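> missing the sequence, but the structure's below:
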């Protein structure tokens, strides 16, 4: 009789696991904060809600979710985002293995933990991470990456480019990867950061654990507020940008410790900007300075995008 009870108990656990693997798993992290609707594999998340391996995190059109993993790594997702927490991140909820995140669409901020994720897969290439904090956005067939500290690379096939200077960004799409460029130069050329880096423009909506020093990321024109040649969202973000602080180690401290600040800007790539908004099969625009949504056109570079 005892053996039969053990058999049925094991069978029940297996059935529950098959229906919802999260039931039988230990959480790999927790929700720090959400606004409007953010879900994990169909579960509506609130503050302190657990996150499990293989969860699919989604936010609605106005949702923002902020998560901290067991090793101190942090992930924020912006509106209309979809990302899968890959099952290889943790084994048994304790020992860290080769880790990855599958990001499908939307805007994100990632801050490394003690062991943390080593790569983030996107539909257009792979982001390699080396003790860092950065934003990335997947939209309209392109990937935009903005570095705050550490180093991050983007690879597609055998082609790789690396960001090493704070406040530098790159754009990948159409089978090409732009050279790193200072975000301030992109703003001066008409880059619509309200669209491509919305978490920078809306840092006030983030918990303090997720905010980054961004003052050096904005152009001098944006910092001279009010400035009619710069979008209102950029003006507001530049005015509210966290002041710069001394550099911190690439690997962040325990949860709650502040992120590191930006440093010197990198070299210009002649205004690649955010490129065209075509699909990934579109033509290479790396030789068309400033071409793209929000970039300088026939009006002498005075055009500007509207932030969403």
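Thanks, I have the structure now. Keep in mind the model is a prediction, meaning the values are calculated, not measured.

> C-alpha from now on. contacts and neighbour counts both.
Will do.

> In three-state terms, how would the residue nearest to residue 114 when sequence neighbours are not counted be classified?
In space, and not counting its chain neighbours, residue 114 is closest to residue 71: 5.5 Å by Cα to Cα, 6 or more residues apart in numbering. With DSSP: H, G, I helix; E, B strand; the rest coil as the basis, the three-state label of residue 71 is coil.

> quick one: residue 71 from residue 30, how far?
11 Å (Cα to Cα, to the nearest Å).

> Below is structure B, check it against A:
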């Protein structure tokens, strides 16, 4: 083989090697607090660790964690939560974009951020699609169905070709995948507010976001009750 042919072959091999290398995952947020325990790919996630697009985060029966995303939204994982960062696109200039979370189990509290005010913010479960507009919601997924309970803002619920909109805190959407029912479970916990400062829905109050902080995780007022996050019972 002539020298220039060897050079071309070496260059092509290098390009092929680069193409085969996996691209670095896009960082979309940070785990700001964690305890007992939250894992990713079998390894424990600690406070301060970056969270990337595509990460699947799981908490055990006593685990909790708080993820803060780049648009100032956050997700608080409760016991037995199973949450995947499926999509995150954020325009920092327009404060717009799309965030989509997949929740396969357990309970999580979702605090809407900038995207939830101007773009599309949603949580998908095996049974229902929940959309948030500048609000807060508890999402619980069990083997036979899912529910979303509005604490502030507005929530849309879609399943089985049906769509409902909830604007009153304390009301929930419940679905087994075949349709959507709206029921009242009770008033929301007034200690929670979305970290982005979004306006609450009808009947909501402007309160501290203490329970969405690392300090709040250790506060008795923010403790889980019977395996659930504070909120409607």
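Nice, thanks for sending it over. Keep in mind that this is a model prediction, so the values were computed, not measured.

> if we can go back for a sec, list the contacts for the residue nearest to residue 114 of structure 1?
113-116 (Cα atoms under 8 Å, 6 or more residues apart in numbering).

> pretty sure residue 11 of structure 1 belongs to a strand, no?
No. Residue 11 of structure 1 sits outside any strand when classified using three-state DSSP, being helix.

> ok, how many other residues are close to it?
Residue 11 of structure 1: 12 surrounding residues under other Cα atoms under 10 Å.

> Which strand or helix spans residue 121 of structure 2?
In this structure, residue 121 of structure 2 sits in strand 120-124 according to DSSP states H and E.

> which residues are contacting that strand?
So strand 120-124 of structure 2 is in contact with 97-103, 112, 115, 129-133, going by Cα under 8 Å, 6+ apart.

> mean shift between the next helix-or-strand element following it and structure 1?
Later in the chain than strand 120-124 of structure 2, the nearest helix or strand by DSSP H and E is strand 129-141. Once superposed with structure 1, the aligned residues differ from strand 129-141 of structure 2 by a mean of 1.1 Å; criterion: mean Cα distance after the TM-score superposition for structure 1.

> And the helix or strand following strand 129-141 of structure 2, what does it pack against?
Going down the chain from strand 129-141 of structure 2, the next helix or strand is strand 146-159, by DSSP H and E. Contact analysis of strand 146-159 of structure 2 by 3 or more Cα pairs under 8 Å, 6 or more residues apart in numbering; DSSP states H and E lists strand 129-141, strand 162-166, strand 171-175 as its packing neighbours.

> What separation do you get for the closest residue to residue 23 of structure 1 other than its chain neighbours and residue 144 of structure 1?
Distances taken as Cα to Cα, 6+ apart place residue 17 nearest to residue 23 of structure 1, at 6.3 Å, with adjacent residues excluded. Distance of residue 17 of structure 1 to residue 144 of structure 1, given as Cα to Cα: 37 Å.

> who has more neighbours, those two?
Remark: of residue 17 of structure 1 and residue 144, residue 144 carries more neighbours, 23 against 14, as counted by other Cα under 10 Å.

> shouldn't that one be in contact with residue 127?
No. If you go by Cα atoms under 8 Å, residue 144 of structure 1 and residue 127 don't touch, sitting 10.7 Å apart.

> What ranges does structure 2 have for its helices?
3-20, 114-118, 214-217 (DSSP state H).

> Which residue numbers in structure 1 does the shortest one align to?
So that's helix 214-217 of structure 2. Helix 214-217 of structure 2 corresponds to no residues in structure 1, going by TM-score structural alignment.

> From the chain's centroid, how far away is that helix?
18 Å (Cα atoms, centre = their mean, to the nearest Å).

> And stretch 158-175 of structure 1, by the same measure?
On Cα atoms, centre = their mean, the centre of stretch 158-175 of structure 1 falls 14 Å from the chain's centre.

> Buried residues of that stretch, list them for me.
160-175 (16 or more other Cα atoms under 10 Å).

> Who are the packing partners of the strand ranked longest in structure 2?
The strand spanning the most residues in structure 2, taking DSSP state E as the definition, is strand 96-111. On a contact count with 3+ Cα pairs under 8 Å, 6+ apart, strand 96-111 of structure 2 meets strand 74-77, strand 82-91, helix 114-118, strand 120-124, strand 129-141.

> what's near enough to touch residue 54 of structure 2?
25, 84-87.

> Please list which of these are preserved in structure 1.
Using both residues aligned by TM-score structural alignment, their matches' Cα atoms under 8 Å, structure 1 keeps these contacts from the contacts of residue 54 of structure 2: 84-86.

> which ones are touching the residue positioned nearest the centre of structure 2?
In structure 2, the C-alpha closest to the average C-alpha coordinate belongs to residue 75, at a distance of 4.4 Å (Cα atoms, centre = their mean). Going by Cα under 8 Å, 6+ apart, residue 75 of structure 2 touches 66-68, 108-111.

> now swap in residue 39 of structure 1 and tell me
45, 56-59.

> try it again with 10 Å
45-46, 51, 55-60, 63, 65, 82 (Cα atoms under 10 Å, 6 or more residues apart in numbering).

> likewise residue 147 of structure 1?
Here residue 147 of structure 1 is in contact with 109, 132-136, 153, 162-170, 180, 182-183, 217, 262 (criterion: Cα under 10 Å, 6+ apart).

> Apply 7 Å and report the result again.
Contact analysis of residue 147 of structure 1 by Cα atoms under 7 Å, 6 or more residues apart in numbering lists 133-135, 163, 166-169.

> ok, back up a step: among the helices and strands packed on strand 96-111 of structure 2, which is the most enclosed?
The highest mean neighbour count among those, using mean count of other Cα atoms under 10 Å, belongs to strand 129-141: a mean of 26.

> Counting by contacts, list what that strand packs against.
Applying 3 or more Cα pairs under 7 Å, 6 or more residues apart in numbering; DSSP states H and E, one finds that strand 129-141 of structure 2 makes contact with strand 96-111, helix 114-118, strand 120-124, strand 146-159.

> Tell me which of the ones you listed lies nearest to residue 214 of structure 2.
Residue 214 of structure 2 lies closest to strand 96-111 among those, at 14.5 Å (Cα to Cα).
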